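A.B. asks: after the sequence you'll find the predicted model.
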Amino acid sequence: MEPDFPLTARSIRLTTRPVNAKVNLSVPIPKTRNPSISSSRNVSVNVSQKVLTGKTKNDSGRKYVLSSLTEGKVSQVSTLPLSPKKNLSGPTSNTRDSSNCSKMISANERQKVFTKRTKIDSEKKHVLPSLTQEKEHITKNEYINLVGMKPSNFKREKDRFFKSNFMYNPQFDFGKPPLPSASVQHSQASNRFLQVAINIIQNTLKKYKNYENYEQVTGGNLLTTKQIYQQARKYMETEGCQGEIAVNITEDVVSQASMGTVKRQPTMTINVSMAREQWLQGTLRHEIGTHYFRTVNNSKQPWNNSKGREKYGLEPANPTEEGLATIHSLLFHPDPDLCRVALLYYTIYQASSMSFSELFEHLKIFVKDPDARWYYCVRAKRGQTDTSQPGCCNKDQVYLEGVLHILRHRHAIDFKLLMAMGKVSYLDVNRLKKVAMLSKPRIPNFLKDRNQYMMRLEKIMQVNKLTDTVLRKLVD
């Protein structure tokens, strides 16, 4: 359904403003899983050993081995409590304990696992940063990662908000606060691409009649934990990275998925409440085919740390990183619509001048379903404890911004080189290619045929009614 009035950039206050000084932004260092969220599910799978460990509502913490992936049989092999591990994307989850797992396999298999794990660790020493729990404040980079976590009182505040007829402003508990410089940097909302975002949203709602129908048609049904695991395993086998990445399936995150590390083990976290049958493959291309492969390639480069980046004068990895990943998530979708990232961009801008309840009411012009609106509002307000104040976390605006930058310069970008050089901006590729380490880079299958890849980029342009004329006006 289209809005009751035409939305234009002029009808909305077009100023970039900082968050009100009273806003208290804070996020936690994850320690333990929140016991109050009894309905959440935490499952962690290590593909290399086919071990599924999990914690559900009626399970205090047991280990399972999938004895038959095709038939779905699960055999319990141990009832030892799981040891907690750190998780970038949410409260501590019950991930695989390699010492206990090794007891469940033969000596020969143990040696194979040990050799493979050792090789992976030695080759990917710089794969992904890990977080520590000893600091009273968290740094800027930690804030960016941890801000995707659900507040510890998420369920209670949601219930209270819904019972108040959507008038109450949630008071979220995130734990330890970030450094002031970290929260201030991510509290500035941009309106640069606001009109483009509005156009994309309106075109989508016109096509699908309403947001709820759009989500069902383009996303399909929600997947089970087993289906998620099977698709993830198959994708990693296709890309030749089986055994390298653990899969953490949980509800304790706000985002759809993320890549991180758990004790030097690359780990992909997937939100089971948002994993839909037509979206998951795109999520895997986003997290593994883009973020993970670029991180592995980056570990070989002379700019694989902050000193190296400073030495070579690198531009920030974003918006290139998230823009590229967003494009890859849509690459093979029959209708590669940018509606969700456009709606995130729009919601964050409005959150900078609205309270939570005001924002929730305002989004009704686009999204009728209260649960879907709650999701967008929480993402825009994440990190903010008192949501009665104006304020936002601008992290999710980078998706649409990055997509528009990539599409604007698509003919000039060497996408294989951009992938092979690691965490670099498309602006740095030509300048740095002479010093880049390009021996045996990790290139995803979908990037190997440039002609097909470019055709799919053109389809994204057409579906979202983007033209080169418009992009040249928006992006230098």
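C.D. replies: On my side now, so go ahead.

A.B. asks: CA atoms for contacts and neighbours, from now on please.
C.D. replies: Will do.

A.B. asks: what about residue 427, neighbour count?
C.D. replies: Residues lying near residue 427 (other Cα atoms under 10 Å) number 16.

A.B. asks: before we go on, here's another structure to hold up against the first:
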Amino acid sequence: MPVQKKKRSKTKVSRSENPKAKDKHKEEKKIQINHSSPKKKEALHIGKIAPLNILEQQTLFFNTNCLINPILLYPEGSNLIGYTEKFQPHNQYLNAAINILENGLLDYKSESNFYQSEYSNLSQSKTLEEFQVYLDTLGIRNTVEIIFSPSAIAPTAVTHNPKTLVSQITVGLPISYCKERIQGVMNHEIGTHLLRTLNERKQIWYKKRDKYGLGAYIETEEGLASLHTMLDSAFSGRRKPYLWRAALHYYSSYYASMCSFVELYQRLDRYMDDPVKRFKEVLRVKRGISNTGLPGGCYKDQVYLSGAIKILQRRKDIDFYKLYCGKLSLEDLFRQEILDLCDLSDIKIPVFLSDIQKYKQALDYIARTNGVE
């Protein structure tokens, strides 16, 4: 998911291999808190950072038979309340999420089977190579830095530094991608998030969004990226393109509002058979609160499914090339004055959009699979 990058020390790929958890926690805290600075620090955006004690709490959780709610520690100055109150939970697409998950279970019996592949997970070096080839194909390798982190909550995330114009792709360790699945990951993180960010800089509204009345785009952004995650499955037919991950995030986010960490972990047992992945999913939606024994958490992840469904519902009316002219929401895309401003002359388009008819057929297949008219 794309978030604006916080100023931090540049980390080389070679330095991120097999770091000790304890040292990593100290390093993160050191980066986030500069005690020597005489200037007043702004509150940190919790969406950009992970709790400092993830690995410690994960070990404790499993050592206590998954019955102790983690206590999460955050860097000093984190605006936890501001972050958790930014999004509110809703159940508008809860039935859709449950239907996707239940139909996925009917077809594949478990999440592990759904993601099962004849290939083993990629090594760190092979993952780096796959990302570099994808970037080279688009001609943007020099604009991106790739790092690996054992404390990342999301398996992969892209952040952007508006000052240096260099983007960073953070890949969580251990790597959970095989050869088949990584194509969808790259379509999501690079083919959607990164390209729309680069194209935003070439539009007349760049750094002037308020002037042109452009609104929040996160729902469209993550919905589009979620669809692109499943494009390769839709193209190849190897696996039905269920929006499993988006549905899981929606379901988890909704029930985080009324469950403790332990209760949500138990509730997800039906849909997630891998204990570690389930822990990370609960952690993802409970971030932003310290005492996870209380209801509440981060509800932003509902936008993956709601955004995907809204795009599928209007897919026949969308100009997908113009949707790539920056960080546009569906609502803004359908404003004629914004359509007229879209500059297609020098934008980067992902390879999968080179055949627009094939792309639209894939979206039709994804829509049918997930019960969207």
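C.D. replies: Nice, I can see it. What you see is a predicted model, and the numbers here were worked out from it, not measured in a lab.

A.B. asks: would you check that residue 168 of the first structure makes contact with residue 159?
C.D. replies: No: the pair residue 168 of the first structure / residue 159 is not scored as a contact, 10.4 Å apart, by Cα atoms under 8 Å.

A.B. asks: over to the counterpart of residue 266 of the first structure in the second structure. Which of the three states is it?
C.D. replies: Aligning on TM-score structural alignment places residue 266 of the first structure opposite residue 167 in the second structure. Per DSSP: H, G, I helix; E, B strand; the rest coil, the secondary structure class of residue 167 of the second structure is strand.

A.B. asks: tell me the spacing between residue 167 of the second structure and residue 207 of the second structure.
C.D. replies: Using Cα to Cα, to the nearest Å, one gets 17 Å for the distance from residue 167 of the second structure to residue 207 of the second structure.

A.B. asks: settle it for me: which of these two has more neighbours?
C.D. replies: residue 167 (21 against 10).

A.B. asks: the closest residue in space to the more buried one that isn't next to it in sequence is in what secondary structure piece?
C.D. replies: Nearest residue to residue 167 of the second structure in three dimensions, chain neighbours excluded: residue 160, at 4.3 Å (Cα to Cα, 6 or more residues apart in numbering). Under the criterion of DSSP states H and E, residue 160 of the second structure resides in strand 156-161.

A.B. asks: can you list the buried residues in that strand?
C.D. replies: Of the residues in strand 156-161 of the second structure, 156-160 count as buried by neighbour count, 16 or more other Cα atoms under 10 Å.

A.B. asks: against which helices or strands is it packed?
C.D. replies: strand 3-4, strand 166-172 (3 or more Cα pairs under 8 Å, 6 or more residues apart in numbering; DSSP states H and E).

A.B. asks: tell me the angle that strand makes with strand 166-172.
C.D. replies: Relative orientation of strand 156-161 of the second structure versus strand 166-172 (axes from the mean of the first three to the mean of the last three Cα atoms, to 10 degrees): 160 degrees.

A.B. asks: can you list contacts of strand 156-161 of the second structure?
C.D. replies: 1-7, 166-172, 185, 189, 193-194 (Cα atoms under 8 Å, 6 or more residues apart in numbering).

A.B. asks: show me what contacts the counterpart of residue 384 of the first structure in the second structure?
C.D. replies: Superposed on the second structure with TM-score structural alignment, residue 384 of the first structure falls opposite residue 289. Residue 289 of the second structure makes contact with 72, 80, 84, 296-297, according to Cα under 8 Å, 6+ apart.
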